[in-house]
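Student: Here's a sequence, model it:
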Amino acid sequence: MKYVDEFRDHDLAQRLAATIAAEVDPGRDYRLMEFCGGHTHAIFRYGVQQLMPPRLRFVHGPGCPVCVLPMARIDQAIALTERHGVTLCTYGDLMRVPGGDRRTLFQARAEGADVRMVYSTQDALRIAREQPGREVVFFAIGFETTTPPTAVALEQARTEGLANFSVFCNHVLTPPALAAILAEGARIDGILGPSHVSTLIGTAPYAFVPEQHRLPLVIAGFEPLDVMQSTLMLVRQINAGTARVENQYRRAVSETGNRKAQALMARVFRVRERFAWRGLGEIPESALELAPEFAAFDAERRFPVACAPTREARGCECPAILRGEKRPTECRLFGTGCTPAHPLGACMVSSEGACAAYWSYGRTRAQVATG
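Tutor: Prediction:
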């Protein structure tokens, strides 16, 4: 890739759209799930859905790690600051996610908690170095893509003997979540596989999709022409009755992924026995925790807290949206009680959430997409 414009070319997009329309069987429906919120935003930002034939529709999946983080983990993070007096560092998206009692980290900070927004794990390490008398906890979150930076920070902290630094780990794994969605009988015909995650884990971990569920999966890049080409690849597989993993994003993704990053993660983390996902429930072996060698830096062990069970806001359809069962416009709170200025669910809070995409790129266009 030399220029990003190569993947946003208007004429090529029109030709791709015409090819897809010509190859779609007018007698059947095509429901294609994009797992990643980056794809959802590309589809809306560039009007990809409007270029598709009426019988082809994109189904929005889990989207992003902020969307699938259970509210109880927000409650735990707030409790870390209020009961143990730690300095909590985290990314901006998490600051506005409501917990079980609708409180956010922003509100906790306004009430006196030491909560700081950072841009990287290195910012959290710097704060720990500059304030050796404070316990600094990094609220780590993300799919496989953001896990290596957390691992690097933990190895640095151990090397430096930074005893006042620890991690509240909420890193989750993509293939188990996809497996859980498919096991529940999601009504989809093909899957647009995530881009950034796949640069790290490769294409091999998705083999279970065609082998166990007879569904095609195409690893798709984030640009509009990436999404459209990947859609055409899925349409051709569906029409042919085949099911295999294909890699449209070959300029960045390989079969084996980033072996160096994988080795780093294996040194620092181990797979949790179970982890609760918002909207998907408890999924076995679907998240990471710190390995025993890094137990001294595990905030859950150092600062244990117990929180009450949580429930979604009344009427919030975020869990069903995460599973691809409903569209944001089918939630009666969308655009009324739940807006970016006053989000009730994580799908609206997160910049990559499906509700945020519907809101940001035109609620009227979202209605067209339902056709």
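Student: Please make it C-alpha for all contacts and neighbour counts, starting now.
Tutor: OK.
Student: Give me the contact list for the helix or strand harbouring residue 80.
Tutor: Element membership for residue 80 (DSSP states H and E) is helix 71-84. For helix 71-84, contacts defined as C-alpha atoms under 8 Å, 6 or more residues apart in numbering pick out 86-88, 97-100, 104-105, 108, 113-115, 139, 168, 278, 303, 305-310.
Student: Here is a second sequence; please produce its structure as well for comparison:
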Amino acid sequence: MAVGKDILTTLSALVDRDITLMHICGTHEAAIARAGLRSVLPEGLRIVMGPGCPVCITPQGEIDAALDLVERGCTVATYGDLLRVPGSTGSLESSGGDVRVVQGVHKAVEIAKREPDREVVFISVGFETTAPTVAATILSRPPENFSILSCHRLVPPAMAWLLARGEAALEGFILPGHVCTVMGYEEYERFGVPQVVAGFEPEDILLGLLMAVRQVREGICRVENAYPRAVSREGNVKAKRLMYEVFEPFDVEWRGFPVIPASGLRLKQEFEGYDAQKKHDVAIRHVDKHSACICDKVLRGVARPSDCRLFGKACTPRTPVGPCMVSHEGACKIWHLYESRRASSPPLR
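Tutor: I've put the predicted structure just below:
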């Protein structure tokens, strides 16, 4: 890791005051924690986590809608990460219904084809990374007994909300490499803060941090690409076209956030036959928070998992209270896996 050492040396020389950067990617958080990067960064450089886990930001009302579909006798197909996310009356795992773990939307369609007498609903979560695949599936006209509960979210509107709120005193972002592989980074150029697209190896992340810190120090605000082997400015044009052919943005709630304008994706009118909400008359309602879980603050970058009094006690991967302890991209589960193994938790840098 000679390159990484050189970057750390340069970073140490540049960081002479407190600088707070946010990443919006659960895979980045996992890579940072696994490599122990926070423990070797300069004292003043704080890397906070944002709403980068699609399972974590899925609000309780959408989990309750999925449970409602189970109660109505639907076969619910979902990614494994969603199984144990708590709803108002339990989780999909504990529902007792026909809930099946699938690797993707195509597997849910296979179930619908094999079992034409069953209504099969795919819980379609994810950012712009997964939405094009779902769009392509809808365009292929799957069987009529198939539908989706669209829980997709768009990253830039959440960033706009975070910047407008100013809660975490952010000076820049490490942009999500997976999302930018699909979407490119041109739509991020409207934000007047330093931003860098980064990959997922420790050296990739360190390079992204170095480029962002240099922008902060020089008073420059632009989008730079530290992941050119996978990301271009325009992204995957075909994938974006497919996504917006099937989906349209709409105002939607995120867990830990209010309703964010134009931050969700719903099926366009011509594809409403595949909309599980309308097909099965299922409502998604706002659910007030009642637990001591601080997932909302973790997702906004104003708290770290270990700040929660439930962390590692009442809330563990075996007994999750909040969604951030469930998903492999959830900050709390990542910290429980890596940070709790260290003699002492490093500061949130």
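Student: Any chance you could compute the TM-score here?
Tutor: For this chain pair, the superposition-based TM-score is 0.96 by TM-score structural alignment, normalised by the length of structure 2; 347 aligned residues with a C-alpha RMSD of 1.4 Å.
Student: one step back: would you mark the buried spots in the helix holding residue 80 of structure 1?
Tutor: 71, 72, 73, 74, 75, 76, 77, 78, 79, 80, 81, 82 (16 or more other C-alpha atoms under 10 Å).
Student: These into JSON lines, with extra columns for distance to residue 121 of structure 1?
Tutor: Converted to JSON lines, the buried residues of helix 71-84 of structure 1 look like this (distance: C-alpha to C-alpha, whole Å):
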{"residue": "71", "distance to residue 121 of structure 1": "23"}
{"residue": "72", "distance to residue 121 of structure 1": "23"}
{"residue": "73", "distance to residue 121 of structure 1": "19"}
{"residue": "74", "distance to residue 121 of structure 1": "19"}
{"residue": "75", "distance to residue 121 of structure 1": "21"}
{"residue": "76", "distance to residue 121 of structure 1": "20"}
{"residue": "77", "distance to residue 121 of structure 1": "17"}
{"residue": "78", "distance to residue 121 of structure 1": "19"}
{"residue": "79", "distance to residue 121 of structure 1": "21"}
{"residue": "80", "distance to residue 121 of structure 1": "18"}
{"residue": "81", "distance to residue 121 of structure 1": "18"}
{"residue": "82", "distance to residue 121 of structure 1": "22"}
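Student: Please identify which of the residues you listed is nearest to residue 256 of structure 1.
Tutor: residue 73 (32.1 Å; C-alpha to C-alpha).
Student: Tell me the spacing between the equivalent of that closest one over in structure 2 and residue 151 of structure 2.
Tutor: Alignment note (TM-score structural alignment): residue 73 of structure 1 maps to residue 62 of structure 2. Noted for residue 62 of structure 2: a distance of 7 Å to residue 151 of structure 2, by C-alpha to C-alpha, to the nearest Å.
Student: Please state the offset of the host helix or strand of residue 149 of structure 1 from the chain centre?
Tutor: Using DSSP H and E, residue 149 of structure 1 falls within helix 147-160. Relative to its chain's centre, helix 147-160 of structure 1 lies at 22 Å (C-alpha atoms, centre = their mean, to the nearest Å).
Student: Following the chain onward from that helix, which element is next?
Tutor: strand 165-171.
Student: Which residue numbers in structure 2 does that next one align to?
Tutor: With TM-score structural alignment as the criterion, strand 165-171 of structure 1 aligns to 146-152.
Student: mean distance, the matching stretch to its aligned residues in structure 1?
Tutor: Stretch 146-152 of structure 2, aligned to structure 1 and superposed, deviates on average by 0.8 Å (mean C-alpha distance after the TM-score superposition for structure 1).
Student: what separates that stretch from the chain centre, distance-wise?
Tutor: Distance, centroid of stretch 146-152 of structure 2 to centroid of chain: 17 Å (C-alpha atoms, centre = their mean).
Student: before we move on, what about stretch 173-188 of structure 2?
Tutor: 13 Å.
Student: same deal with stretch 65-74 of structure 1?
Tutor: The answer for stretch 65-74 of structure 1 is 11 Å, by C-alpha atoms, centre = their mean.
Student: Would you mind measuring the gap between the ends of that stretch?
Tutor: Start-to-end, stretch 65-74 of structure 1 (C-alpha to C-alpha) is 13 Å.
Student: Pick out the residue nearest the middle of structure 1.
Tutor: residue 64 (1.8 Å; C-alpha atoms, centre = their mean).
Student: In structure 2, what residue corresponds to that one?
Tutor: Under TM-score structural alignment, residue 64 of structure 1 pairs with residue 53 in structure 2.
Student: List the contacts of that match.
Tutor: Residue 53 of structure 2 neighbours (C-alpha under 8 Å, 6+ apart): 24, 25, 26, 327, 329, 330.
Student: let's go with 7 Å and repeat that
Tutor: 25, 26, 329, 330 (C-alpha atoms under 7 Å, 6 or more residues apart in numbering).
Student: At which residues are the strands of structure 1 located?
Tutor: 30-36, 56-63, 87-90, 115-117, 136-142, 165-171, 190-193, 217-219, 245-247, 269-271, 274-277, 281-284, 288-290 (DSSP state E).
Student: want to try CSV for these, with distance to residue 227 of structure 1 as columns?
Tutor: Formatted as CSV, the strands of structure 1 follow (distance: least, C-alpha to C-alpha, whole Å):
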stretch, distance to residue 227 of structure 1
strand 30-36, 9
strand 56-63, 11
strand 87-90, 31
strand 115-117, 32
strand 136-142, 23
strand 165-171, 26
strand 190-193, 8
strand 217-219, 9
strand 245-247, 12
strand 269-271, 31
strand 274-277, 27
strand 281-284, 29
strand 288-290, 30
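Student: so which of those strands gets nearest residue 211 of structure 1?
Tutor: strand 245-247 (9.7 Å).
Student: Which part of structure 2 matches the closest one?
Tutor: By TM-score structural alignment, strand 245-247 of structure 1 lines up with residues 223-225 in structure 2.
Student: how much does that stretch stray from structure 1?
Tutor: Averaged out, stretch 223-225 of structure 2 is 0.8 Å away (mean C-alpha distance after the TM-score superposition for structure 1).
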